[in-house]
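Student: sequence and predicted model, in that order:
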Amino acid sequence: MNSFLVGLLSWLLIPLALVKGLGVRKIVPRLPPPRGRPKGQVGNGTAEIRLLIIGDSSAAGVGADRIEDTLGPQLASALNEATGNPVAWRNAGANSAIAAQVRDHVIPHIEERDFTHVIVTVGTNDAKNFVTRSTFKKGFGGLLYAVHARWPEAKVFWSPVVDMPDVPALPASLGFILGLRAQIINKMGAQLCRERNAIAMAPLPVEGPEGFAIDGFHANALGYRHWAQHIARIIQAEAPATSSSQKSE
């Protein structure tokens, strides 16, 4: 199904989405981010890899009970284990934020300028809020520009929206409708990444409900670990190859 038909079908189904969405909102608890300092380091010494996780509530770690179980520190641990090098991390996210809000309200409050890798987690709220293709293009495109302007030396990675029918909190009909919106967001996001020097990662495969928090929507500690391992493999694949003989020299 082409993008026009996907969009048309999703808009025709919006009355059903509104009814189902209100029902979900009544029963799903609103979770806060875990308490704790949203930055740290895994390993001793000067960190060669310095991560920024920026975006929506997932970047803030909503769904995890401890800050150590959120995406930033778990990704740092995965990369530290893979490389043997110390890895610094920083979480910066806002609940319910769409791409444009991260651009306007999250980036300006991050003082550090030395990140080597920026992981962007936006798109889910744009999909569930029925943000139009053109509005997402403006918001996410501006976000990528802002990231590059603020951290010009960093490699930028975008984590697309997961397969919405696999999200436990969503009834099948709502998962289908939001899945249509996610297709639009992911296709436009991948196009913008190609055009604006960012890497659109493969969407995170959902392996089952055990990776979700009690709200059935956000990741829990296990889900963040699965996500961190997924991103770590992609970062490692994008890293310049270094032979063991070069290291020994």
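Tutor: Everything's here; your move. Numbers count the residues shown, from 1 in each chain.
Student: from here on, just use CA atoms for contacts and neighbour counts.
Tutor: Fine.
Student: chain center to the longest helix along the chain, what's the gap?
Tutor: Longest helix of the chain, by residue count under DSSP state H: helix 172-195. Its chain's average C-alpha position is 14 Å from that of helix 172-195, according to CA atoms, centre = their mean, to the nearest Å.
Student: helices and strands around that helix, which ones?
Tutor: Identification of packing neighbours for helix 172-195 by 3 or more CA pairs under 8 Å, 6 or more residues apart in numbering; DSSP states H and E yields helix 3-12, helix 14-27, helix 124-128, helix 133-150, strand 199-200.
Student: what element comes up after the longest one heading to the C-terminus?
Tutor: Right, helix 133-150. strand 155-158 (DSSP states H and E).
Student: in stretch 25-39, what's buried?
Tutor: 31, 33-34, 38-39 (16 or more other CA atoms under 10 Å).
Student: stretch 182-195 now?
Tutor: Buried residues in stretch 182-195 (16+ other CA under 10 Å): 182-186, 188-190, 192-193.
Student: same question, stretch 229-242
Tutor: Quick answer for stretch 229-242 (16+ other CA under 10 Å): 229-232, 235.
Student: what does stretch 15-24 give?
Tutor: 17, 20-21, 24.
Student: quick one: residues contacting the spatially most central residue of the chain.
Tutor: By CA atoms, centre = their mean, the mean C-alpha position of the chain lies nearest to residue 121, the distance being 2.2 Å. Counting by CA atoms under 8 Å, 6 or more residues apart in numbering, residue 121 touches 53-56, 58-59, 158-160.
Student: can I get those in a markdown table with neighbour count, distance to residue 86 and secondary structure?
Tutor: A markdown table is the format used below for those (neighbours: other CA atoms under 10 Å; distance: CA to CA, whole Å; DSSP: H, G, I helix; E, B strand; the rest coil):
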| residue | neighbour count | distance to residue 86 | secondary structure |
| --- | --- | --- | --- |
| 53 | 24 | 17 | strand |
| 54 | 27 | 20 | strand |
| 55 | 30 | 24 | strand |
| 56 | 26 | 26 | coil |
| 58 | 28 | 23 | helix |
| 59 | 24 | 21 | helix |
| 158 | 24 | 23 | strand |
| 159 | 22 | 23 | coil |
| 160 | 23 | 27 | coil |
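Student: on that earlier part again, okay, the buried residues of stretch 182-195 in JSON lines with distance to residue 94 next?
Tutor: Below are the buried residues of stretch 182-195 laid out as JSON lines (distance: CA to CA, whole Å):
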{"residue": "182", "distance to residue 94": "20"}
{"residue": "183", "distance to residue 94": "23"}
{"residue": "184", "distance to residue 94": "23"}
{"residue": "185", "distance to residue 94": "19"}
{"residue": "186", "distance to residue 94": "20"}
{"residue": "188", "distance to residue 94": "22"}
{"residue": "189", "distance to residue 94": "19"}
{"residue": "190", "distance to residue 94": "22"}
{"residue": "192", "distance to residue 94": "22"}
{"residue": "193", "distance to residue 94": "22"}
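Student: comparison target, given below:
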Amino acid sequence: MKTLLLNIIHFVISPLYFIALPQGLWLKRSAVRMPEAQGPRSMSLGNKQDSKLNLLYLGESPAAGVGIEEIKHAVSAQVAYKLAQKQNVEWQLLAQNGIKIKELFIKLQQTNTLQPDVCIITMGVNDCTNLTSNKQWQTHLINLIAELNNRGCQHIFFTAVPPMQKFPLLPAPLSWLMGYRAHVLNHLLEQVCQQHGAQYLAFSAVLLPGMMSADGYHPNKKGADLWAQSISQQVIPFIQAD
């Protein structure tokens, strides 16, 4: 029923694409470009004497720390630091600015990683802006889950696509359309997680304008820390139950 409603909404708002397309092309030429964060993409964290958790974090620009100087302040590393308060964590990051879900799957296939106990995936913004089809989104999500299962991953978590309608950079109606598209991808993501044994992590952080970087598109250190807090709070109950 919800899928049907989303299809109806898409039909109603589709004329807005004629306005949003020039906005998107203009932003592509004029937006501030910020680099990925500097620093190691693997770390051993914690000083506990008990068990160790192998954490593989996959993702796009927020995971790679775009808009943040040091990788240790990116959302991906901050999640690892917060989990390391409970146990030792071996953290590895595989992330790239601008990457889409299909490209991430290929990149993972071509990369030797640690054998993960837990994998967290932060994706979807680039698939929104590049208008990845619903079918392709679902197919590559399923492929990614299968690849991680083959690597022995015990818990797979997907973070929700952020509410793009709140990104300061995006003008209306482009912001409305991207927010709607993020909502659709989240609906499909939640369905795939339920059907294939992964966990969907809702976006519960409230990223105020002061928590965004200078480009108006990525979280700054404060925003990344808040988002990481939301992610870690949802992940901890699952790994503590083991």
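Tutor: Alright, I've got the coordinates. Since we're looking at a predicted model, the values are computed, not measured.
Student: TM value for the aligned chains?
Tutor: With the length set by TM-score structural alignment, normalised by the length of structure 2, the two chains reach a TM-score of 0.90; 238 aligned residues with a CA RMSD of 2.0 Å.
Student: quick revisit: nearest to residue 176 of structure 1, of the buried residues of stretch 182-195 of structure 1?
Tutor: residue 182 (9.7 Å; CA to CA).
Student: roughly how far does that closest one sit from residue 198 of structure 1?
Tutor: 19 Å (CA to CA, to the nearest Å).
Student: please apply the same query to residue 179 of structure 1.
Tutor: On the measure of CA to CA, residue 179 of structure 1 and residue 198 of structure 1 end up 23 Å apart.
Student: rewinding a little: okay, the longest helix of structure 1 sits on what stretch of structure 2?
Tutor: Aligning helix 172-195 of structure 1 against structure 2 (TM-score structural alignment) gives residues 172-195.
Student: contacts for that stretch, please.
Tutor: 6, 13, 16-17, 19-21, 23-24, 124-125, 128-129, 134, 137-138, 141-142, 158, 160-167, 198-200.
Student: and what of stretch 133-145 of structure 2?
Tutor: 101-102, 105, 127, 156, 185, 188-189, 192, 196, 198.
Student: now swap in stretch 18-38 of structure 2 and tell me
Tutor: 61, 64-71, 74, 96-97, 171-174, 177, 214-215.
Student: how about a cut-off of 10 Å?
Tutor: Residues from elsewhere that reach stretch 18-38 of structure 2 (CA atoms under 10 Å, 6 or more residues apart in numbering): 17, 61-74, 95-97, 129, 169-178, 213-218.
Student: buried among those residues? Make that a PyMOL selection.
Tutor: PyMOL command restricting these to the buried ones, with burial defined by 16+ other CA under 10 Å:
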select buried, resi 61+62+63+64+65+66+67+68+69+70+71+72+73+74+95+96+97+129+169+170+173+174+175+176+177+178+213+214+215+216+217+218
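Student: OK, contacts around the most far-flung residue of structure 2 relative to its centre?
Tutor: Going by CA atoms, centre = their mean, the residue of structure 2 most distant from its centre is residue 49, 31.2 Å out. Residue 49 of structure 2 is in contact with 87-88, counting by CA under 10 Å, 6+ apart.
Student: switch the cut-off to 8 Å
Tutor: residue 88.
Student: mind checking how far it is from residue 236 of structure 2?
Tutor: 19 Å.
Student: re earlier: any chance of the contacts of residue 121 of structure 1 in TSV, plus distance to residue 240 of structure 1?
Tutor: Formatted as TSV, the contacts of residue 121 of structure 1 follow (distance: CA to CA, whole Å):
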residue	distance to residue 240 of structure 1
53	22
54	24
55	26
56	30
58	28
59	26
158	19
159	21
160	24
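Student: which one of these sits closest to residue 241 of structure 1?
Tutor: Using CA to CA, residue 158 comes nearest to residue 241 of structure 1 of those, at 22.0 Å.
Student: aligned counterpart of the closest one in structure 2, please.
Tutor: Match for residue 158 of structure 1 (TM-score structural alignment): residue 158.
Student: tilt between the longest helix of structure 1 and helix 3-12?
Tutor: 140 degrees (axes from the mean of the first three to the mean of the last three CA atoms, to 10 degrees).
Student: run the angle between helix 172-195 of structure 1 and helix 133-150 for me.
Tutor: On the basis of the same axes, to 10 degrees, helix 172-195 of structure 1 is oriented at 50 degrees to helix 133-150.
Student: residue range for stretch 65-72 of structure 1 in structure 2?
Tutor: So stretch 65-72 of structure 1 sits over residues 69-76 in structure 2, by TM-score structural alignment.
Student: can you list contacts of the matching stretch?
Tutor: Contacts for stretch 69-76 of structure 2 (CA under 8 Å, 6+ apart): 36-41, 57, 62-65, 68, 77-78, 93, 221, 224-225, 227-228.
Student: repeat for stretch 78-86 of structure 2
Tutor: 45-46, 55, 72, 89, 91, 224-225, 228-229, 231-232, 236.
Student: closest to residue 204 of structure 2 out of those?
Tutor: Using CA to CA, these come closest to residue 204 of structure 2 at residue 231, 8.5 Å.
Student: surely the closest one touches residue 158?
Tutor: No. If you go by CA atoms under 8 Å, residue 231 of structure 2 and residue 158 don't touch, sitting 9.6 Å apart.
Student: can you pull the contacts of residue 171 of structure 2?
Tutor: residue 23.
Student: now do it against residue 209 of structure 2, distance only.
Tutor: Distance, residue 171 of structure 2 to residue 209 of structure 2, by CA to CA: 14 Å.
Student: do the same with residue 21 of structure 2
Tutor: Distance, residue 21 of structure 2 to residue 209 of structure 2, by CA to CA: 24 Å.
Student: just confirm residue 89 of structure 1 is within a strand.
Tutor: Yes. Looking at residue 89 of structure 1 with DSSP: H, G, I helix; E, B strand; the rest coil, it is inside a strand.
Student: just give me the match in structure 2 for it.
Tutor: The equivalent of residue 89 of structure 1 in structure 2 is residue 91 (alignment by TM-score structural alignment).
Student: thought residue 55 was touching that match, still the case?
Tutor: Yes. Using CA under 8 Å, residue 91 of structure 2 makes contact with residue 55 at a distance of 4.8 Å.
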